[in-house]
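Undergrad: here is a sequence with its predicted model. Questions after.
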Amino acid sequence: MLGKLVRYLDSVVARDPAPRSRWEVLLYPGVWALFFHKISHRLFNARLFFLARAVNHFSRFMTAIDIHPGATIGKNFFIDHGFTVIGETAHIGDNVTIYQCVTLGGSNPTNGVGGKRHPTLEDNVIVGSGAQIIGPVTIGKRARIGASAVVTESVPEGATMIGVKARSTLVTAETYSKKFMPYGTPCREPCEPAPNQRVDELEEQIEALRKEVAMMTQALGAAHEALERAAQTPSEPACKGV
C-alpha cells in the first residue's frame, strides 16, 4: 500500500515541477479528490448510492473537484488544480493528466436511455485547462487536448486537438515529443500558422484586388473617353464633291 502511494506521488512529481517533495503533493486537491473517489467508487459498486454520493459531495466541498462515484479511473491519474468535473460513465486510463477547469461531460441521449454518455480517455492523455470533452467519445493514447478546446468527436491516438470546435493540428505527439508535455500542446513551435500571419496574408490579397480594380476602372474610363471623342468628331462624306 505504501509502495503504491510512493509510486503515485513520484508520478505526480515527474509531471509537475512545482513541488519540492512528496509531502507537498499530499496537499494537492487532486490527490485528495482521487482518494475520496476510491472510497465513493467502492460504495457505488456496492450499490450504496446514497453513501457514495455523500462522500462525493464532501470531496467536492473540500477540493472543488467533482468526480462522480461511478467514474472508472486507472493508475497515476493526476488533476493539477481544481474545478474539474468528471461524469458517471467516464473511463480514464493510466497516467492521464488533467489541468484545471476541465469537464468530461455527458451527452443527452434522445432515446432516454443513459448508457455510456461520457468520454473515455486512454493511457497517457493530457487535457489542457478549460477543455470540454463532451459525449461518449474516445481520446486515443498519448493524445493532447489543448486549453479551452471543445471536443465532441473521437480523437485518434497521438493527435493534438485545439480550438472550438476542436480540430487536429496535424502534428502527432510522437513527432515533437517523447516525454510529458505540460498542458497538452507544444509551446515553442507553432502547431499552425499564427493568427497575425494569416491576417497579413488576407490584407495583402485585399490590397492586390484593390490595385486590379483600380486598373480596370482606369481602363474603362479611357475607353469611355475614346468613345465620346469618336462620337463628337463629324464624319467625312464617303465621296467628295457629291
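TA: Yes, it's here. Everything numeric here is computed off the predicted structure, so don't read it as measured data.
Undergrad: when you work out contacts or count neighbours from here on, use the C-alpha atoms and nothing else.
TA: Will do.
Undergrad: I'd assumed residue 65 was in contact with residue 85.
TA: Yes - judged on C-alpha atoms under 8 Å, residue 85 makes contact with residue 65 at a distance of 6.2 Å.
Undergrad: neighbour-wise, which of the two wins?
TA: Neighbour totals were compared for residue 85 and residue 65, and residue 65 leads with 26 against 19 (other C-alpha atoms under 10 Å).
Undergrad: what's near enough to touch the more buried one?
TA: 29, 30, 33, 59, 82, 83, 84, 85 (C-alpha atoms under 8 Å, 6 or more residues apart in numbering).
Undergrad: let me know the secondary structure of the fifth one.
TA: I take that to be residue 82. In three-state terms, and counting by DSSP: H, G, I helix; E, B strand; the rest coil, residue 82 is coil.
Undergrad: and the last one, by the same measure?
TA: In three-state terms, and counting by three-state DSSP, residue 85 is strand.
Undergrad: adding another structure so you can compare the two:
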Amino acid sequence: MEFLELARSIRARDPARPTWAEALLCYAGLHAVLWHRLAHFLWGLGLRAPARCVSHLSRWLTGIEIHPGATLGRRLFIDHGMGVVIGETAEVGDDVLIYHGVTLGGLSGQPGKRHPTLEGNVVVGAGAQVLGPIRIGAGARIGANAVVVSPVAAGETVVGIPARPPQAAAGHRTTGYGLPDCPADPVEEEMARLREEVAALRRELAALRPPAAGLRRAEGVK
C-alpha cells in the first residue's frame, strides 16, 4: 500500500529516523501526497470541482498546495512541507525530495505545459523556485532559495539567482538541502573573476610605465 511505501521512504531518508507511528501520523508531506492521489483521480474523471475541493482541504490540513492536475511519482518525500506549491502541469518523478517553501511554478499565463518536470532522485532545497516548462535531470540538486528558470542537467548542482552550477561544487557531494558541502556563491565567484581581471590589467599597466618614464627623462636632458 502506498502509505506504507511513503512511510518506509521517510524513515530511510529522514536523519531524524522517525518511528513508523511518527512517519504515518506526523508527516504532512505524506498526508499531502495521499490527498493528492484522490484529487488527481477525480481530476482525471473530469470532476474538477470535487478535485479542487479535495486539494483545498489538503492545503488547509497540511500547508502544502498541490494542484490536482499535477503528476507525482512514487515515494515523493516533502520534508516539513509548509508553503510548498506545485502547479497544474508539473511532473515529479520517483524518489524526489522537496523541502519547505518550494514552488514548482509557471512563467506564462497561457494554457498548456507551463510548469517544470523533475526527473527521479532530484533534491530541491528550502525556498527554491523552479519556474517554467523546464526539465530538471535525474539526480540534480537545487540549492536553497535558488531561482531556476533554465533546464538543469542530470546530476548537476545549481545555486543562486539565477541558478547556475557553482565552480566549487565540482567533485563534491551535496547536503540534504541541495547545497554542495563546500557551498559557493555564484555572485561572489563573478566578483572574484572581475577582481582578477582588474589586477591583471593593473600589472600590464605597471609594466608599461617604466619605459614611458625613461623616455620623459631622456627628453628632459635634451
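TA: Thanks, I have it. Since we're looking at a predicted model, the values are computed, not measured.
Undergrad: before we move on, back to that, which of the contacts of residue 65 of structure 1 sits closest to residue 124 of structure 1?
TA: Taking C-alpha to C-alpha as the measure, residue 124 of structure 1 sits nearest to residue 30 out of those, at 16.9 Å.
Undergrad: who's in contact with the nearest residue to the closest one once chain neighbours are set aside?
TA: If you skip the residues right next to it in sequence, residue 30 of structure 1 has residue 79 as its closest partner in space, 4.7 Å away by C-alpha to C-alpha, 6 or more residues apart in numbering. Applying C-alpha under 8 Å, 6+ apart, we find residue 79 of structure 1 in contact with 30, 31, 97, 98, 99, 100.
Undergrad: those in helices, which ones?
TA: With helices taken from DSSP state H, the overlap with these comprises 30, 31.
Undergrad: quick one: the helices in structure 1?
TA: Using DSSP H, the helices assigned to structure 1 run over residues 2-15, 22-25, 29-45, 49-63, 173-176, 195-232.
Undergrad: rebuild the contacts of residue 65 of structure 1 as a markdown table, extending it with distance to residue 130 of structure 1.
TA: Shown next, in a markdown table, are these (distance: C-alpha to C-alpha, whole Å):
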| residue | distance to residue 130 of structure 1 |
| --- | --- |
| 29 | 17 |
| 30 | 16 |
| 33 | 18 |
| 59 | 21 |
| 82 | 11 |
| 83 | 9 |
| 84 | 9 |
| 85 | 11 |
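Undergrad: please list all residues in contact with residue 55 of structure 1.
TA: If a contact means C-alpha under 8 Å, 6+ apart, then residue 55 of structure 1 has 36, 37, 39, 40 as its contacts.
Undergrad: so among these, which ones count as buried?
TA: Neighbour-count burial (16 or more other C-alpha atoms under 10 Å) applied to the contacts of residue 55 of structure 1 gives 36, 37, 40.
Undergrad: what sits closest to the aligned partner of residue 7 of structure 2 in structure 1 if chain neighbours are left out?
TA: Alignment note (TM-score structural alignment): residue 7 of structure 2 maps to residue 9 of structure 1. Sequence neighbours aside, residue 22 is the residue nearest to residue 9 of structure 1 in space, at 5.9 Å (criterion: C-alpha to C-alpha, 6+ apart).
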